[in-house]
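>>> Provided below for reference: sequence and predicted model.
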Amino acid sequence: MPPVFDPDDIGIRRDPHALFARLRAEEPVHWSPKMKSWIVTDFALATRALTEFETFTAERMRDLEPRVAPERRGDLQQLMYWLNHWMLFRDPPQHSELRRRLSAILNPKVFLNLSGHVSSVIDHQFAAIERAAPVEFVSKFAHPMPGYVVMDILGVPRDRLLETKGYSNDMMLFIGGSRNADDKYQRARAGAEAIADIFRDAIARRRRGRDGNDVLGLLINSEVDGRKMSEDEIVGTMMMLLNGAHDTTANAISNTVMLLAAHPGIAQRLRQHPAQQTTAIEEMLRYEGPILSVGRLAGKDTELGGKKIEAGNRIYVMLVAANRDPSIFEAPDELRIDRSPNPHMAFGKGQHFCLGAPLAKLEVQLTVKHLLQRFERIEINTPPEDMQWHDSLVARGPMAMSITLQ
């Protein structure tokens, strides 16, 4: 039978690589009846879809209202008010202005200055893990560690992490989560409004306190062409940073630790040769990236991979598929920790390349460094066939993973 991408298939969700290999070879631009969208698995075609913004727009939310039941449109409108502040869903020139502003605040130098703080958070989280005893790694480490980091840089108390993340998860039901949640519009709107209240409180506390060069302070005081951001613009940006800096990093950490456990020889080599860890982590991001796909909307009738794409069609660029394209990566299904060059697109490509990627990589690198220094063995207790993966078109990683650290 011809290959078909079905996001509800648990087996595909767990391991999509064999299906994506068939699609790349037989139908690199594939129509998914379940999603009523095009699926792109080829590296070159993925690059086109991610970089030709005049044809494939990032403003994929703009035509949703006519498709939504009338009783849900009020929720959608309120939710879109906040999402319109996200540069993730904007094209140039609006995207360029937003990115220029944020690039002055979120850049490698700023992230490097956070390395000491990130290390202290990692030490604290690892210290709470009992040696030689099973631990649910996602909930005990991979999820809270980057959560604490992003809450700290946004000026929100850590004890509000679970509450804030719960509201964020409700928003993600709309953005890229389960397609089967009947109340996702209502929950996403309520989640956005609750997060907005939390962030307004953080902004008010920050304004009453001292000035500084932390991320929240820089957001409040930043100017572009003499104009400061409004409070709602700051809140919308904080929402985007929370979602981008938390889930993506948590999945990157989970996937990397899972690979280290599955390849003890690689873990030992990196323990003995720490200088190789940076290159190795880039390969692990390619091999099992934290983002499944990026969505686009056809802004006009076009052609991609020999298929006629109509204006208004939705396209999902499968990053994890492009990262195993044999025309770009030799032996793509092999984990080669010395792979170079390694032009993977684990964090996207083009003008929408993830601005927080340096922070995510820093957190993964420091996690691996501390993990290999502190522990000699990493064992996975959850059989691969029992591991539950996120039901999402965005997030790519296990929902839970029991491991033992010796």
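Alright, I've got the coordinates.

>>> CA only for contacts and neighbour counts going forward, please
Fine.

>>> Report how many residues lie close to Asn180.
When neighbours are counted by other C-alpha atoms under 10 Å, Asn180 registers 10.

>>> ugh, typo on my part, it should be Tyr81
For Tyr81, the neighbour count with other C-alpha under 10 Å is 14.

>>> how about the strands in the protein?
29-32, 37-40, 56-57, 134-136, 223-224, 227-228, 293-298, 302-304, 307-309, 314-318, 378-380, 402-405 (DSSP state E).

>>> helices or strands up against the longest one?
Contact here means 3 or more C-alpha pairs under 8 Å, 6 or more residues apart in numbering; DSSP states H and E; on that basis strand 293-298 packs against strand 56-57, strand 314-318, helix 319-322.

>>> closest one to Ala142 among the ones you listed?
helix 319-322 (20.2 Å; C-alpha to C-alpha).

>>> Contacts for stretch 335-352 next, please.
47, 50-51, 88, 266, 276, 279-287, 289-291, 294, 319-320, 322-323, 329, 353-354, 357 (C-alpha atoms under 8 Å, 6 or more residues apart in numbering).

>>> try 6 Å
Thr51, Ala280, Glu283, Arg286, Gly289, Asn323, Cys354 (C-alpha atoms under 6 Å, 6 or more residues apart in numbering).

>>> By neighbour count, sort out the buried ones in those.
Neighbour-count burial (16 or more other C-alpha atoms under 10 Å) applied to the contacts of stretch 335-352 gives Thr51, Ala280, Glu283, Arg286, Gly289, Asn323, Cys354.

>>> and the comparison structure, right after this:
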Amino acid sequence: MNPNEAQSPDGQETDWDPRREDVQRNQIRAYDHMRGTCPVAHSDYLGWSLFRHADVLQIVTDHHGFSNVVSRHPSVPNGMDPPEHTGYRQLIERYFTQQRVDAFEPVCRQIAGELVGSLKASSTWEVMSNLAEPYAVRVQCGFLGWPEGLHGPLRQWVRKNQEATLARDTEAMASIALEFDSYIRAQLDARKSADGAAPEDITTELLRQTIGGERLAYADIVSILRNWTVGELGTIAACVEIIMHFLAQNQEVQSRLRKDRARLPLAIEEILRLNGPLISNRRTARRSVVIGDRQVEAGDRVTVIWASANRDPAVFEDADQYRPDRDQSSNLLYGAGIHVCPGAALARMQLRVMISEVLSGISQFTLASDCEPVHAIYPAGGLASLEIQTDGASPQVA
């Protein structure tokens, strides 16, 4: 990963290859290296990659200089800029109020408790397939009012989407995207047909919403639900696995959290700062600007590397150390600026509930001795596979 190691097809200097085996083997370690040696780096794959906290914050808070419209496919409201973004953002924020989050917590706790309960008889199990992924699918369906019959298809869809993304198979990715939209449209069609008998859930509510005095277009509702669901399924599952991995490696922290659940919120924020579940986001430069010592031109692609920015020692003292008592106000786990994650409170509740149920229902656990964790490959963060084993004792009661 030496600067100026190659030339991209357009003649731009190529500083690194994000797809190289040594990068994918451990993304966090590779991004730490880039932040220290080439913090504003160009590649033909990601355009400009930014690794420092200050540079990332500069980009994501400057919606006049950097656009979120990065794809030819519409994305509501993630892929919008003001003023168009403003109305849609205000519309969706009403679904993530603290009141709604609190009302949904018992549902999450029931789902988490059932999943944890099903694992009590096993001394060794894989986290993603047995806990993280089914939890993400079930809580998202529960939040949107979608039927249990979608749990299986959505889990299969997640796997197919991951495989196509890793293979960079654009034809398969397009087909898979259409498949997901068909699930959403089926839910919308069922509610329209039911009319007054439609269930009173978020999906039904969206059919009644208006922008500028007109009902939301079908395509816009599909895009909103796609963004919520695809992001939820991947990110929440990755978060659960990252946290479980950390606790399995750090027995003292695990024991402390078992005894004092009030520490969980800050512990989770810090664990996910250390190993980010969401690696990056894209922007397009609207004007020419110097970032670090590099010239970025209008129209250039810019990739902000959240997983690196959150480990920047210029912002976080002892950045690679677990310090749950640190000030988390600079943590970019949920983004920043006008596109900061609207569902942050919901995600925090879901993670707190799941990890609390794990600590209540499962005895002290460690990494499985005969199976090494497998790191996820970009654009995924965290781990692709993780097996843990328990000591067989009864869980400590908080």
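That came through, no problem. The structure presented is a predicted model; accordingly, all values stated were derived computationally and were not measured.

>>> TM-score for the pair, please.
The TM-score (TM-score structural alignment, normalised by the length of the second structure) is 0.88; 378 aligned residues with a C-alpha RMSD of 2.3 Å.

>>> before we move on, back to that, now render the strands of the first structure as CSV, adding mean neighbour count.
Formatted as CSV, the strands of the first structure follow (neighbours: other C-alpha atoms under 10 Å):
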stretch, mean neighbour count
strand 29-32, 20
strand 37-40, 24
strand 56-57, 26
strand 134-136, 17
strand 223-224, 13
strand 227-228, 12
strand 293-298, 24
strand 302-304, 14
strand 307-309, 15
strand 314-318, 25
strand 378-380, 20
strand 402-405, 20
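
>>> what would those strands look like in TSV with distance to Ala262 of the first structure?
Listed next are the strands of the first structure as TSV, based on distance: least, C-alpha to C-alpha, whole Å:
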stretch	distance to Ala262 of the first structure
strand 29-32	32
strand 37-40	29
strand 56-57	38
strand 134-136	16
strand 223-224	48
strand 227-228	49
strand 293-298	24
strand 302-304	37
strand 307-309	39
strand 314-318	24
strand 378-380	8
strand 402-405	11
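
>>> Indicate which one of these is closest to His246 of the first structure.
Of all those, strand 293-298 comes closest under C-alpha to C-alpha, at 16.8 Å.

>>> what span of the second structure lines up against the closest one?
Aligned using TM-score structural alignment, strand 293-298 of the first structure spans residues 280-285 in the second structure.

>>> same check, this time on stretch 272-283 of the first structure
Using TM-score structural alignment, stretch 272-283 of the first structure pairs with 259-270 in the second structure.

>>> Now the terminal residues of the matching stretch, how far apart.
Stretch 259-270 of the second structure has an end-to-end distance of 18 Å (criterion: C-alpha to C-alpha, to the nearest Å).

>>> residues of that stretch that come out buried?
Applying 16+ other C-alpha under 10 Å to stretch 259-270 of the second structure flags Arg261, Leu264, Leu266, Ala267, Ile268, Glu269, Glu270 as buried.

>>> what does stretch 123-138 of the first structure give?
Asp123, Phe126, Ile129, Pro134, Val135, Glu136, Phe137, Val138.

>>> Show the end-to-end separation of it, please.
Terminal-residue distance, stretch 123-138 of the first structure (C-alpha to C-alpha): 16 Å.

>>> List the contacts of stretch 224-235 of the first structure.
His85, Ser222.

>>> let's go with 8 Å and repeat that
With C-alpha under 8 Å, 6+ apart as the criterion, stretch 224-235 of the first structure contacts Trp82, His85, Arg101, Ala196, Phe199, Arg200, Leu219, Ile220, Asn221, Ser222, Glu223.

>>> ChimeraX command to pick out the buried ones of the residues you listed?
Restricted to buried positions by 16+ other C-alpha under 10 Å, the ChimeraX selection for these reads:
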select :82,85,101,196,199,219,220,222
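
>>> thinking again about what came up before, out of the buried ones among the contacts of stretch 335-352 of the first structure, which comes closest to Leu19 of the first structure?
Asn323 (13.9 Å).

>>> What's that closest one aligned with over in the second structure?
Per TM-score structural alignment, Asn323 of the first structure is aligned with Asn310.

>>> Not including adjacent chain positions, what is the nearest residue to its match?
Closest residue to Asn310 of the second structure apart from its sequence neighbours, by C-alpha to C-alpha, 6 or more residues apart in numbering: Arg273 at 5.6 Å.

>>> quick one: that neighbour and Asp312 touch, right?
No: between Arg273 of the second structure and Asp312 there is no contact under C-alpha atoms under 8 Å: 10.3 Å.

>>> circling back to that earlier point, just flag the most distant two among the contacts of stretch 224-235 of the first structure.
Ala196 and Glu223 (21.7 Å).

>>> about what we covered before: quick one: contacts for the match of Asn323 of the first structure?
His53, Arg273, Leu274, Gly276, Phe316, Asn331, Leu332, Leu333.

>>> Which of those residues are conserved in the first structure?
Shared with the first structure under both residues aligned by TM-score structural alignment, their matches' C-alpha atoms under 8 Å, the contacts from these are His53, Arg273, Leu274, Phe316, Asn331, Leu332, Leu333.

>>> Between those residues, which sits nearest Met349 of the second structure?
Of these, the one sitting nearest to Met349 of the second structure (C-alpha to C-alpha) turns out to be Leu333, at 14.5 Å.

>>> how near is Pro324 of the second structure to Ala347 of the second structure?
Distance from Pro324 of the second structure to Ala347 of the second structure, by C-alpha to C-alpha: 18 Å.

>>> what about these two, which has more around it?
Ala347 (19 against 16).

>>> Contact partners for the more buried one?
Counting by C-alpha under 8 Å, 6+ apart, Ala347 of the second structure has contacts Ile236.

>>> Ok, Asp42 of the first structure next?
Here Asp42 of the first structure is in contact with Arg24, Pro28, Val29, Ala321, Ala322, Asp325 (criterion: C-alpha under 8 Å, 6+ apart).

>>> quick one, helices of the stretch 1-150 of the second structure?
With DSSP state H, counting those that start in this stretch, the ranges of helices along the stretch 1-150 of the second structure come out as 21-25, 27-37, 53-60, 84-93, 98-117, 127, 133-144.

>>> Check the mean deviation of the first one from the first structure.
Average distance between helix 21-25 of the second structure and its aligned residues in the first structure, after superposition and using mean C-alpha distance after the TM-score superposition for the first structure, equals 3.4 Å.

>>> And for the shortest one?
Its match in the first structure and helix 127 of the second structure itself, once the structures are fitted together, sit a mean 1.1 Å apart by mean C-alpha distance after the TM-score superposition for the first structure.

>>> equivalent range in the first structure for that helix?
The alignment places helix 127 of the second structure over residues 137 of the first structure (TM-score structural alignment).
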